[in-house]
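J.: whatever this is, show me its structure:
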Amino acid sequence: MRLAVLGGGGFRVPLVYGALLRDTAKPRVEEVVLYDVSPQRLEVVAHVLRGLAAGYDDPPRVRTTTDLDTALRDASFVFSAVRVGGLAGRTADERVALELGLIGQETTGPGGVAFGLRTVPVAVRVAERIAALAPRAWVINFTNPAGMITEAMRRVLGERVIGICDSPIGLVRRAAAALGLDPARVSPGYAGLNHLGWLYGLEHEGRDVLPRLLADDAALAQVEEARLLGPDWVRGLGAVPNEYLYYYYFTREAVAAGSGRTRGESLLEQQDRFYAGVRERPGDALAQWTRARRERDTSYMAEAREVTGAGDRSAADLEAGGYEGIALALMAAIARGEPTTMILNVRNGTALPGLPADAVVEVPCAVDASGARPLATRALPGAFLGLAQQVKAVEQTVIEAALTGSEHLAVTAFALHPLVDSVSTARRLLDGYRARIPELAAVFPG
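T.: Purely as a prediction, here's the structure:
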């Protein structure tokens, strides 16, 4: 099988290749084609992959290209992890919002709207090329905002595009471990949107053990989301929220924490240093990437953990891995017909009451050779559902704005977001993002 990786010069691509190296079942991915607009970044990542492959008898072959059609042709799977505007665009996503006293984050709030507005047109064009050159390929989307981009690509590819995220499975893993249970032997009750979901149940041997977790202070203290949001708040909700709900429940604190260097600014500096270092010392590529990865992982949501006193990330979390394992499990389930259940971003249908049938939601799914099918979920409580409905309306407005070039709809998307406080501010957001992000200005030239 051939896997095309879009955004193949990205820092986290070695994680995917590492997972492929450990996969020995048949059929397996035998060739990886890395596509990126930057040949320099592709060269750096190729050096890291060669280091990872050393010692393996039959590692997947690696090719690199800056031509999208070359990457897509004859692909069995396409992994999409592109960042339109690069990390410079991410820093603008954060800073423009913060300068207006709003949340500065790449997927949540106005930053997520800006990211979506410039990414949706690119994602749809990519989907069209996939439909033309690899119509039987399955597309695994990790391009953020993942739910929104998956929904946009579905207009072209239908059921053959599936969105993934590592946040829900990480939450389930932490909740199970806190109760001394094997995460592989629990069934999560989880529902919502990408970066906006809640763990409302955790079944083990026919019993919901989540109430036991919520009642146990010592166990809750082992769950990062509970430390981040506070055990009393989580207990009061009756569910453990996805970590990104921090930005909704602790908005003022999150804005205040953004007064220093933002996550995007930190990553931009770190990754510039990494890519430059490998170009200077390619023989040391793997060691440099390993150090940079450790720094990146340990600093994840550091500003939020500092404000709330959540402490450092646990060693178990750092070693457990993330989206690369989800991508591999999804490919294995489809390619080898290995049935499994996973939390994925798929078309809702009737799975999550209260949201449109064509909306992409994040829910447990049954996966096999025919693809992913959402499982029916419990109706979300009103406070959860209302927030999910409002954010989904924003996502769908972003898609329409981006595909039509409508400035009015772009302003509407900002204004409708629950983390934006006025229509006037929404207009200032669009102007600010247009001034700093050329890729967004190209969609809405003004």
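J.: from here on, contacts and neighbour counts on C-alpha atoms
T.: OK.
J.: packing partners for the helix or strand where residue 62 lies?
T.: In the assignment (DSSP states H and E), residue 62 maps to strand 61-65. In terms of contacts (3 or more CA pairs under 8 Å, 6 or more residues apart in numbering; DSSP states H and E), strand 61-65 is packed against strand 31-35, helix 39-53.
J.: now the other sequence, so there's something to compare against:
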Amino acid sequence: MKLAVVGGGSTYTPELIDGFARLRDTLPIEELVLVDPAADRLELVGGLARRIFAKQDHAGKITTTTDIDAGVADADAVLLQLRVGGQAARNQDETWPLECGCVGQETTGAGGLAKALRTVPVVLDIAERVRRANPDAWIIDFTNPVGIVTRALLQAGHKAVGLCNVAIGFQRKFARLLDVTPSEVHLDHVGLNHLTWELGVRLGGPDGENVLPKLLAEHGDAIADDLHMPRQIVDRLGVVPSYYLRYFYSHDEVVRELGTKPSRAAEVAAMEKELLAMYGDPTLDEKPELLAKRGGAFYSEAAVDLAASLLGNGGSPVQVVNTYNNGTLPFLPDDAVIEVQARVGHDGATPLAVSALDPLYAGLIANVTAYEDLALEAALRGGRDRVFKALLAHPLVGQYAYAEGLTDRLIAHNREHLSWA
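T.: Coordinates of the predicted model:
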């Protein structure tokens, strides 16, 4: 089995490598190729990756290349984890929206749109290369904004499934609080990527006992603290929203907060510098503790599980993924990409049935899906007016003056990545 990781020079990658090494029985990789245009970073990460495999007695071969075509040749699956423009572009996404009084965040709002515009054309080019190399290869997209990027891939006819670590993070957290194994915890996870709610937490499977009320009663303070939301909001909802819902539920408060501290991108850039120095240490043969602060917790385990299922090598039969709606949420188009529990196998992902949603959640999902329609159109066809319409449709913008100012700033900060600008 051969896997390729595009964006393999990311400081995330040792987390992925550690998972591949530990879970070799689930996903028996014979060859792993790390692909990245940043040759210096790639060699540092590649060296550590080989040492991690060696320490854990994994017989798989790890190679590195800056050549996408060479890297994806004959790959059974390709994982995409790229960041077009790097942390510098992310820093812009997190700062210029604040000038207009809007949230600065790299995956939602105006910053998320900027990331989508930069990313979709690049990902589609890579996907075409994968298809030419092996039309049967699966593409696993971890590249944000996952929902929009996965939709672009699916609409172009690629064998693709989107992946996020929010659900597996909740599963692991709830398992610890309940003192059970993660495999015993089933989430009623519903929504769009970075716009999801845990409507139930069931023990033993989809039809198991819903212990969410117990979790909120006994551990509500800890759960709310992790979400950076007031306990009373979580209690009033009676569900657990993802961390990203704070940008919607506490927008103005978050804008004030973001304006008083360095951007997350600045923090991550400093962390990455330290991590890369560690990766260059020839005695380091495991992922460093600092990596846990970088983000992406449990990404490796989710990626292994998904790849194993898609490639017919086991894996959990039900996983949270991003895939076509196909009637699951009846108020959305079939070709909307949703994030829900799905049955996953070698033919792809089929969402499980979802109970009728409270309008409180359905309304916001429908609103953001409409924005994603317009965002994808802007990413594929370009043009200032398309960017403006997408911003005007986003519930975190929604005002004419804001959309005008944000459009100008988005284009000014991203000209080098926009062929039409």
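J.: right, and the helix or strand after the strand holding residue 62 of structure 1?
T.: For strand 61-65 of structure 1, the succeeding helix or strand toward the C-terminus, using DSSP H and E, is helix 68-72.
J.: buried ones in that next one?
T.: Of the residues in helix 68-72 of structure 1, 68, 69, 71, 72 count as buried by neighbour count, 16 or more other CA atoms under 10 Å.
J.: run the chain-centre distance for that helix.
T.: Taking CA atoms, centre = their mean, to the nearest Å, one finds helix 68-72 of structure 1 lying 23 Å from the centre of the chain it belongs to.
J.: same question for stretch 146-160 of structure 1.
T.: Offset of stretch 146-160 of structure 1 from its chain centre (CA atoms, centre = their mean): 14 Å.
J.: swap in stretch 418-437 of structure 1?
T.: On the basis of CA atoms, centre = their mean, stretch 418-437 of structure 1 sits 23 Å off its chain's mean C-alpha point.
J.: so what corresponds to residue 395 of structure 1 in structure 2?
T.: By TM-score structural alignment, residue 395 of structure 1 lines up with residue 372 in structure 2.
J.: any idea how far that match is from residue 338 of structure 2?
T.: The span separating residue 372 of structure 2 from residue 338 of structure 2 equals 11 Å under the rule CA to CA, to the nearest Å.
J.: between the two, which has more neighbouring residues?
T.: Taking other CA atoms under 10 Å, residue 372 of structure 2 and residue 338 do not tie; residue 338 has more neighbours (31 against 25).
J.: which residues of the stretch 201-350 of structure 1 fall in strands?
T.: With DSSP state E, counting those that start in this stretch as the criterion, the stretch 201-350 of structure 1 has strands at 207-208, 240-241, 340-347.
J.: where in structure 2 does the first one fall?
T.: Read that as strand 207-208 of structure 1. Going by TM-score structural alignment, strand 207-208 of structure 1 sits over residues 209-210 in structure 2.
J.: ok, residues contacting that stretch?
T.: The contact list for stretch 209-210 of structure 2, computed with CA atoms under 8 Å, 6 or more residues apart in numbering, reads 200, 201, 202, 203.
J.: again with stretch 87-99 of structure 1
T.: Contact with stretch 87-99 of structure 1 is made by 103-106, 110-112, 114-115, 255, 258-259, 262-265, 267-268, 429, 432-433, 436-437, as judged by CA under 8 Å, 6+ apart.
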